[in-house]
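Engineer: No letters, just coordinates:
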């Protein structure tokens, strides 16, 4: 008997099917966990060598379950402090865990103060302390007048810097004008950091028809596709000029994909994200007055959705993130159904993984693809060296996922602070049965930690 077979662990998890990293196909696995990390891993035919492993606790997944690494959501608006009535760390992270997400990275805006300097970062961390059910990292903000704060925030461990090229929707987080964007992008390049960009062009949107009232078609016309394409062009020019690493947030426009493919062929240091709502819904499906679907950029027509799926398949799009951006229901203008005045944000953190899996499975993608898009690549993008795969030395963030179970989203199932969501009533495929954070089942007591960039 080898030394490995005699090992004793805090927890042993055995699964007939497991996806240990993004892109891999399910195979048998045995995972030995000690002190919150994966201490031993056997897969395929080698799992027989783990028959003699013992653990203080042992779990064997059911035949309909697949063991996958905890999912990483790089795009979550928690809004605390300052707008905690919209969402908060306790509710957002509890919802994340129930959806199989074991790591979130919080956006720097919608909270007050926004995370644009180290003092504001400390205020946010104090607000979050002791409330988090999953691990939490933080993005910094790149706003006018704060280029001098980027270095200190980078040193403090933020995962990069978010900027808007258009009005953000909240006054305390203004957009960058072209000259300011170039200046801050150059500083990001100097630091070896990452700039993440909301890319819509204000000039194109100013020239588009205003949106008033409940017609979704009017809202869509007010945020035209060319606004994304022109802003993406500005982003690509800035990356060429500075060499900065950049990440394009929430791509909605399928017509922008060819330019991004060309940028990849050119070798630009650019990554791309889309969101579950752009992969799930289409403009043709959205009824007038249903402002729970409003987001910016908007959910576009079916041809864009098809192009986004194709871009995921060929690697032009790297990751899928929720862009969970809830508000109080009153801000959604449900009574009037006015898309012009309703808050623009989708609530979907808890259902993001099954929503993407539903579309992916229907298009012939594998669980390995899902893990790559929503765990492995997001962890790599953010520099989270201990997350994103089941491997020796990594955090034992694990999910028991039933890929063939179907269920209907009922608002009372959701643990977001507010349960208004466009996913209500939708039948999804894939259910999260159990979630472990560093080898411990996520339960009633918050056990999440604050994360720093490690690479």
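Structural biologist: Ah, there it is. In this text the structure is predicted, and so the values were computed from the model without any measurement.
Engineer: make it CA atoms for all contacts and neighbour counts henceforth
Structural biologist: Fine.
Engineer: list the contacts for residue 242?
Structural biologist: Taking C-alpha atoms under 8 Å, 6 or more residues apart in numbering as the contact definition, residue 242 lies against 185, 186, 189.
Engineer: try 10 Å this time
Structural biologist: When contacts are counted by C-alpha atoms under 10 Å, 6 or more residues apart in numbering, residue 242 is found next to 182, 183, 184, 185, 186, 187, 188, 189, 190.
Engineer: Equivalent analysis for residue 315, please.
Structural biologist: Residues counted as contacts of residue 315 (C-alpha under 10 Å, 6+ apart) are 261, 264, 271, 272, 309, 373.
Engineer: where does the closest residue to residue 41 other than its chain neighbours land in three-state SS?
Structural biologist: Leaving aside its sequence neighbours, residue 41 sits nearest to residue 31 (C-alpha to C-alpha, 6 or more residues apart in numbering; 4.7 Å). Look at residue 31: counting by DSSP: H, G, I helix; E, B strand; the rest coil, its state is strand.
Engineer: got another, please set it beside the one above:
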């Protein structure tokens, strides 16, 4: 059959597809040769690689390239306005596009004001308008002063609400105590809002950590038990209210039995982990190397193996970068003192390469990586118009050379400040091109849309 005559090929140039891409592709059923036809920014057909299309542009990928859906990163700290010297919408979305990410969802901190009211969301949107190279959505914040008024921010279009159960590191975004966590879950259950949780229990964090250059001391200051206790609190709250919660950046494998039990009981609890937990272990962090500082921290090798197993069996649903940059001065404050330096890993441009490098070594197929970083993340926030190469979805796409290698040079990355834990790392997987709605996504070209939370679907990871 001439695929170009199939239903759905409308619009464009007299009914002709604008673009056809041919080559290996990661589809929902796995990786295979395919031809993907695009009209008006939407995928209109997926056929065999030799399918006949009368397209305006017909392009065959190089033999070493694979077409993948654009990634959806639901955990990105852009920091603009207020701390734009740390990062900004132009630089963060340039890094996203360079890494094959076509949609980001921005965290409500560390911007000033934090996104904790409709008025603050308006300020954030004004900062992003015209600057974003990829699509941008927004999380709201659940802090003590915003409890009781979350519905208004939900109705303004945020995708859900971020809270901390331990101090966030910035005064304008205080954490929730146990009673306030319960209040937030009660409030969100009334309109089925999603709570996303930085899960560390401050009562389980040992007192007296004095800092210093030793990574072992910093690791001991953020023990596994703090994550476990916090996730238990969240699960108890979801069980009581029937609501929904998502556990952010799982670093400790000791959390996994709690998550498995919650899922077995049918609770609406999902979880994520991050490329740095899947890539580095504690022995990779030299003393004084504060570019690796994050909370919760990078842990041991057996712990890392268990995180990979949890992704495979579905206990952990998805992978996001938690791109949390700062200035070089803040990241290296104290001359290598882990107490003084800002915590956070800048890795938005490198997330796919980092995860694929480790996945390939472990025999994990590229289709699984794409599932965790595109379709599952899109599902978390209800963006069912993207995240997979399927007719009817947006033509948000990336061309990946999975066997190509790169040595990371922090000074050549697109994010604002040249510091990252990945500096000097040898990774596999080079993104050669990214398309946003069927057109090239380019740094400095503000084609990205500002997204509202979809209202027609439940927000669940798939």
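Structural biologist: Done, it's in. Values in this document were obtained by computation on a predicted structure and should not be read as measured data.
Engineer: Mind checking the TM-score on these two?
Structural biologist: The pair, once superposed, lands on a TM-score of 0.96 when counted by TM-score structural alignment, normalised by the length of the first structure; 446 aligned residues with a C-alpha RMSD of 1.3 Å.
Engineer: hang on, the earlier thing: what does the residue nearest to residue 41 of the first structure correspond to in the second structure?
Structural biologist: Under the alignment defined by TM-score structural alignment, residue 31 of the first structure is paired with residue 36 of the second structure.
Engineer: Surely its match and residue 67 touch.
Structural biologist: Yes. With contact defined as C-alpha atoms under 10 Å, residue 36 of the second structure and residue 67 form a contacting pair (9.2 Å).
Engineer: burial of residue 208 of the second structure, as a residue count?
Structural biologist: Counted with other C-alpha atoms under 10 Å, the burial measure for residue 208 of the second structure works out to 7 neighbours.
Engineer: Against residue 99 of the first structure, how distant is residue 316 of the first structure?
Structural biologist: With distances taken as C-alpha to C-alpha, to the nearest Å, residue 316 of the first structure is found 26 Å from residue 99 of the first structure.
Engineer: More neighbours: those two, which one.
Structural biologist: Neighbours were counted for residue 316 of the first structure and for residue 99 using other C-alpha under 10 Å; residue 99 has more, 27 against 22.
Engineer: Do I have it right that that one meets residue 432?
Structural biologist: Yes. Using C-alpha under 10 Å, residue 99 of the first structure is in contact with residue 432, at 6.1 Å.
Engineer: Common neighbours of residue 36 and residue 67 of the second structure, please.
Structural biologist: Overlap of the contact sets of residue 36 of the second structure and residue 67 (by C-alpha under 10 Å, 6+ apart) consists of 21, 22, 23, 25, 389.
Engineer: How about stretch 407-420 of the first structure, which residues are buried there?
Structural biologist: Buried residues in stretch 407-420 of the first structure, defined by neighbour count with 16 or more other C-alpha atoms under 10 Å: 409, 411, 414, 415, 416, 417, 418, 419, 420.
Engineer: tell me how far the ends of stretch 166-186 of the first structure are from each other?
Structural biologist: Using C-alpha to C-alpha, the gap from the first to the last residue of stretch 166-186 of the first structure comes to 19 Å.
Engineer: any idea how far it is from the chain center?
Structural biologist: How far stretch 166-186 of the first structure lies from its chain's middle: 22 Å, per C-alpha atoms, centre = their mean, to the nearest Å.
Engineer: Would you map the helices across the first structure?
Structural biologist: Across the first structure, reading from the start of the chain, the helices by DSSP state H fall at 89-98, 118-128, 150-155, 178-191, 202-207, 216-222, 225-242, 257-266, 276-280, 302-314, 352-362, 367-371, 377-382.
Engineer: closest to residue 4 of the first structure out of the ones you listed?
Structural biologist: The stretch from the helices of the first structure with the least distance to residue 4 of the first structure (C-alpha to C-alpha) is helix 367-371; that distance is 27.4 Å.
Engineer: Can you check which part of the second structure the closest one sits on?
Structural biologist: When the second structure is aligned by TM-score structural alignment, the counterpart of helix 367-371 of the first structure is residues 366-370.
Engineer: Same check on stretch 289-301 of the first structure?
Structural biologist: Residues 288-300 of the second structure are where stretch 289-301 of the first structure aligns, taking TM-score structural alignment as the criterion.
Engineer: for the stretch 351-462 of the second structure, what spans make up the strands?
Structural biologist: With DSSP state E, counting those that start in this stretch applied, the stretch 351-462 of the second structure shows strands at 397-407, 426-436, 439-440, listed in chain order.
Engineer: I'd like to know which of these lies nearest to residue 156 of the second structure.
Structural biologist: Nearest of the strands of the stretch 351-462 of the second structure to residue 156 of the second structure, taken as C-alpha to C-alpha: strand 426-436 at 24.8 Å.
Engineer: got the buried residues for the closest one?
Structural biologist: Using 16+ other C-alpha under 10 Å as the test for burial, strand 426-436 of the second structure gives 427, 428, 429, 430, 431, 433, 434, 435, 436.
Engineer: Show me what it is packed against.
Structural biologist: Taking 3 or more C-alpha pairs under 10 Å, 6 or more residues apart in numbering; DSSP states H and E as contact, the helices and strands that strand 426-436 of the second structure lies on are strand 66-69, helix 89-98, strand 101-106, helix 351-361, strand 397-407.
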